[in-house]
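Undergrad: how would this look folded up:
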Amino acid sequence: MKPVARCILTTAIVVGLAGPGAMAQTVTVDTLFDVSDFGGQQRVADLPGADGRVSFREAVAAANNTAGPQTIEFAIPTDEWWLVDDIALLELQWGAFVVRDDETTIDFSTQTDFTGDTNPNGTEVGIYGLEGNGWGTPAIIIDASDCVIRGLGYVWQRGHAISIWGGHRNRVVGCVTTDVEIDPYPDHSAFNVIGGTAPEDGNTLQSVSLVCGADDNLVIGNHVETVFVGASRYCDTSSRNRIGGPTPAERNIISGFGSYSGEGFPIGAGVEVSWATDTLIEGNYIGVNEAGTARVPQTGPVGVDISDSDNTTVRDNLIAGLWVRGRNHYDGRIFGEAVRVNSINRDNLGTVIERNRIGTDHTGLNRIQTRNGIVVSQFTGIYSPHGTRIGGTEPGQGNLIAFCDVVGVGIGPLIEDAEVSGNSIHSNTGLGIDLSTWSGFDGVTQNDPGDGDTQGGNLLQNFPVLTGATSNETAVRVEGSLNSRPSRAYRVEIFANAECDPTGYGEGEVYLGAVEVFTDSQGDADFTVDLAGTLPDGGWVTATATDIAQGATSEFAACLQAETGCVADFNGDGDVNTLDVLTFLNAWNAADPSADIDGDGDVNTLDVLAFLNLWNAGC
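TA: As a prediction, the model looks like this:
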């Protein structure tokens, strides 16, 4: 049996939408027994039946058969309550309660107005399934549009608390129950909202499922253990669904998910996307508490699990606390990945992971124990994720990935095109970026001449070799070379670090900028790049190389400690004099990148002013 949470379905009541003469009406349920003894056309006007009471089944049938918007409220006397003494448990004996009339509102929260707040931990009306063999079916089915369910409580002995099978623009709000699913196959259901931005609209749920033709739906402002978005090859994909949003009010708190298999292997994810298209996961707290300060105990080893899908975006989330110990046969083994991108039954395409905080608290300054940060890998040797982008080249696209027990970013051995750009990656126990071989995430993979080795993540792209680094109050100059495949364009990204990684390679705490290089016929390219920014005293620089056409990024280069330099000593002879002015002006007239003194990416008169100010100051 799946646990059920309370939920509220609420819809706006607009007189006249159902046509001339259609009036909004309210029906009050005053018994918890599952009976139906009213006659006539079984409309609202025919209530109550012979027993003088109105059951929930009668109220739903009357709403379905009466034109116009209807509201169902609750006032069940406490002398009928049974099994538990703090809520009215509606009996369900004769199949699901099916809502087929548009603009129906079912407001379970009105029971509180009748009896008071008898259940401080939830709402006052739940449902108990007494129907034989009914455990796999829903308690409430919505097959209509513009309906609202508000304040449903716990549901026992049913497969789902609420299922939306058809229609559009329905809302489920204020419930504390087991789950909500949108499963309209073979039709499609769109623009439904689970939760809301008002404090009273968020649900507390064990799960939300958007499957098989659930399109353009929102899941916002809830406390939920797990969210599933997707389908399978046997039904229509689910498209353009959004989990969370850009504002704090739209944030879902997703935690407490997962379970153990019979052999003790931990399974489950906070958000799982499988066989879906254009899913957006944005602004959520996953694996942590509502304050974003600590891990919530859970068994599921993955924060966001993406497979067999197209164009999934994971943006602006806090994902941490993914650290689980196995049991039984897996006792002693530790599992955990904040984000996993993989393929099982088809290629996964175009995943974007940007602007997230992974392995940290909400400030980004403190550790919340996490096993691995982002892992892109394959489940079998047949299919593979392609076109995964972690961070980006535009300002603000980078992720913060820090304090992980193993790798910050891990790329599996069959992955050919995972781009890792513009991120802040630091303080991870293993490598910041680890290109796996068939031996697993095994530490630094050294460069090979001509970059011909391909038996590993991102085809084991070679990293740059840094040969010089100087810094002053405003800029950093880095020199180095790259040996890789011949006659190809690469983007070399430069990073600053307060300390060098213990391995001597990376990590990349502060992204300084990038330079594009083109290898010659031998696969060699030299570079000198001046970047705006500063380094701490004794600071270090490192770099990555990305094959631009392939979209494959290397591990971090060996870090190099920067020397304190003097920009005004432009010719590097150790003396600041007029020869430096002449050398600078020659470079400036030639639009050489070294003359970009202010590091804005453009060589112009502002650079002349910046250089002369430094020259007049003596350095």
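Undergrad: can we go C-alpha only for contacts and neighbour counts from here?
TA: Will do.
Undergrad: Pull the number of nearby residues for Val515.
TA: By the criterion of other CA atoms under 10 Å, Val515 has 16 neighbours.
Undergrad: quick one: it is in a strand?
TA: Yes - checked against DSSP: H, G, I helix; E, B strand; the rest coil, Val515 lies within a strand.
Undergrad: Next up, the contacts around it.
TA: Arg491, Val492, Glu493, Phe527, Val529 (CA atoms under 8 Å, 6 or more residues apart in numbering).
Undergrad: Also this sequence, please, to line up against the first:
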Amino acid sequence: AGERNLIGGAEHSGLLITGAATSGNTVAGNWIGVDGSGQSALRNKVAGVVLSDGAQANTIGGPGQGNLLSGNDIGIYLDSAAGNLIAGNIIGLAADGKTPLGNSTGGIFAINAAQNNQIGGTTPALRNVISGNGAPGTPFGQGIYIADTNSAANEILGNYIGTSSSGIAPAGNYRQGILIGAGAQNNQIGGTTPGAGNVIAYNGLGGIRIDSPYNRVQGNLVGVGGDGKTRLGNQSNGVRIGGNNNTVGPGNIISNNQHSGLLLLGSYTTVRANTFEQNGRSGVCVAGPNTTLDANLVRGNGTSSGSWPECSIRGGIVITSTDDTLVTDNTITGNADAGITVYGGQSNSLLGNSISGNLGLGIRLLSGGNNNVTAPLLRSTANDMLRGQSCASCRVEVFTDTTNQGRDFVGATVAGSDGSFALALDPEKLSGPRLTATQTDALGNTSPFATAVAAPRPAPPPPPATSWLYLPIAQR
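TA: Predicted coordinates for the structure are as follows:
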């Protein structure tokens, strides 16, 4: 504490680092924007720290030497700055790490060709706590805001965004935890290496919003505390994607958020190997074309009631008024309405998924969704051969389940030109008592599940062999 600077009350920035030749500097252990108690603001009017005009390879904080940056207009402002490290700081809370003392406009801004900056890191010592930022009346109010088409290749790793320094108590930012917009691209939120994921929870307008292309969201806890179980849902969607060609996954856990876990408005989004659980409205809502959802777990969503301005249908996965969605190899279970709803739109293919235990239908088509393609008709399982009728030359996928949904994939076949199909069954390998099926036409429209029929039972085992032993009669 004896080496701490108190930097506050400036008409511009508390600290300005500027120019491409300005590199290799470290700002460590200071209180910037607060008074000596660490509990009250001593505002710097533009930002606590500004790095601008090419300032590069500087460190704000560091392991064991983080700064307290609270009570300013903006905590840290990266304006045309590159290759800087921001780590180990508290941004937006008081010195106790839990009381909100926000930077009124936002926590960290990275704009105007801010590139290759690292916010946080993969160890706890590099973690920033970015919480409590924003206020009514500002157009911003995010924990982190990245903007401009040339703001690229920035990494946001291992931070607590919207919680106290404990990671399990709420201290949300006023609007989103993270907003990437105005064309900023090739930025990464989280990662696949241990410790790279962020905790993004309890923020006012959602956890993450991305309105620009080619960004990645991986390995984060969104709506969950740092212990992986405390329910700290963001107060809108967990993740909202408005830009094109973004990637969500692998490894995100997106749970407990008030609206959808993931709302997709952009095109060509890939969503792979994530968990969407106990979100109020839906696990995933797809409202943009050419989306791929693959190998995700979607369970327990849709428990809230009410009306919402975006994607108002509840359930596991909702595809609304859009085309060419590919939903493959997901597990969709225990949702409070339909497992998958297709509302309007065409050529939405639902292939190889495990769909079971949802309170509504397994697959539901509304308002002409998928051209209202009908379910196939299952006729017979005689001689361990499932026979039925579908649309001509359509792909028929067969499942077992305890009800009329499709928990376990059995196999697939293509119907003949007259629509008839047959699929050989091995009763020893059927895991459920009922068989059902879907059909997908040549345009990629998948039907609801067929009315189930009883699955053939394995042949009973042969009776045990009986042998006789004859003994001689004893003479007395």
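Undergrad: sorry, back to before: now list the buried members of the contacts of Val515 of structure 1.
TA: Buried members of the contacts of Val515 of structure 1, counted by 16 or more other CA atoms under 10 Å: Arg491, Val492, Glu493, Phe527, Val529.
Undergrad: Counterpart of the second one over in structure 2?
TA: This means Val492 of structure 1. Here Val492 of structure 1 is matched to Val396 in structure 2, going by TM-score structural alignment.
Undergrad: wait, its match sits on Ala442?
TA: No - Val396 of structure 2 lies out of contact with Ala442 (CA atoms under 8 Å); the separation is 11.5 Å.
Undergrad: any idea how far Cys566 of structure 1 is from the alignment partner in structure 1 of Ser70 of structure 2?
TA: Correspondence of Ser70 of structure 2 to structure 1, assessed by TM-score structural alignment: Ile127. Here the criterion is CA to CA, to the nearest Å. By it, Ile127 of structure 1 lies 75 Å from Cys566 of structure 1.
Undergrad: which one of these two has more residues nearby?
TA: Ile127 (25 against 20).
Undergrad: Now for Ile156 of structure 2: which residues touch it?
TA: Gln118, Ile119, Gly120, Gly121, Gln188, Ile189, Gly190, Asn198.
Undergrad: thinking again about what came up before, so which of the buried ones among the contacts of Val515 of structure 1 belong to strands?
TA: Those of the buried ones among the contacts of Val515 of structure 1 mapping onto strands are Arg491, Val492, Glu493, Phe527, Val529, per DSSP state E.
Undergrad: Give me the three-state assignment for the closest residue to Ser36 of structure 1 other than its chain neighbours.
TA: Nearest-residue entry for Ser36 of structure 1: Glu58, 5.5 Å, with adjacent residues in sequence omitted and distances by CA to CA, 6 or more residues apart in numbering. At Glu58 of structure 1, secondary structure determined by three-state DSSP is helix.
Undergrad: Correct me if wrong: Glu58 of structure 1 contacts Val35.
TA: Yes - judged on CA under 8 Å, Glu58 of structure 1 makes contact with Val35 at a distance of 7.4 Å.
Undergrad: Compare the two (neighbour count), which wins?
TA: Glu58 (26 against 19).
Undergrad: need the strands for the stretch 301-450 of structure 2, in chain order.
TA: 315-320, 326-328, 331-333, 340-343, 349-351, 354-356, 363-366, 377-380, 385-389, 395-401, 408-414, 420-424, 434-440 (DSSP state E, counting those that start in this stretch).
Undergrad: need the contact list for Thr331 of structure 2.
TA: Ala295, Asn296, Leu297, Val298, Arg299, Asn353, Ser354, Ile355.
Undergrad: what's the spacing between the last one and Gly243 of structure 2?
TA: Using CA to CA, we find Ile355 of structure 2 at a distance of 29 Å from Gly243 of structure 2.
Undergrad: Look up how far Asn342 of structure 1 lies from the residue nearest to Ser36 of structure 1.
TA: On the measure of CA to CA, Glu58 of structure 1 and Asn342 of structure 1 end up 48 Å apart.
Undergrad: isn't the match of Ser70 of structure 2 right next to Leu90, touching?
TA: Yes - counting by CA under 8 Å, Leu90 is a contact partner of Ile127 of structure 1 at 4.6 Å.
Undergrad: Identify the residue of structure 1 aligned to Val129 of structure 2.
TA: In structure 1, Val129 of structure 2 lands on Val176 (TM-score structural alignment).
Undergrad: burial count for the nearest residue to that match once chain neighbours are set aside?
TA: Nearest non-adjacent residue to Val176 of structure 1, counting by CA to CA, 6+ apart: Arg6, 2.6 Å away. For Arg6 of structure 1, the neighbour count with other CA under 10 Å is 31.
Undergrad: hang on, the earlier thing: tell me which element the match of Val129 of structure 2 is part of?
TA: For Val176 of structure 1, the element it lies in under DSSP states H and E is strand 171-182.
Undergrad: Toward the C-terminus, what is the element adjacent to that strand?
TA: Using DSSP H and E, the next helix or strand after strand 171-182 of structure 1 towards the C-terminus is strand 189-190.
Undergrad: Overlap of the contact sets of Val396 and Ala442 of structure 2?
TA: Counting by CA under 8 Å, 6+ apart, Val396 of structure 2 and Ala442 have no contacts in common.
Undergrad: picking that back up, for the match of Val129 of structure 2, give its distance to Asp85 of structure 1.
TA: In terms of CA to CA, Val176 of structure 1 sits 17 Å off from Asp85 of structure 1.
Undergrad: neighbour-wise, which of these two wins?
TA: A direct count of neighbours by other CA under 10 Å for Val176 of structure 1 and Asp85 places Val176 higher, at 29 against 12.
Undergrad: I figured the more buried one hits Thr204, correct?
TA: Yes - taking CA under 8 Å as the definition, Val176 of structure 1 is a contact partner of Thr204 at 4.6 Å.
Undergrad: and whatever residue of structure 1 lines up with Leu221 of structure 2, what does it touch?
TA: In structure 1, Leu221 of structure 2 lines up with Asn252, judged by TM-score structural alignment. If a contact means CA under 8 Å, 6+ apart, then Asn252 of structure 1 has Val219, Ile220, Gly221, Asn222, His223, Val224, Ile243, Gly244, Gly283, Asn284, Tyr285 as its contacts.
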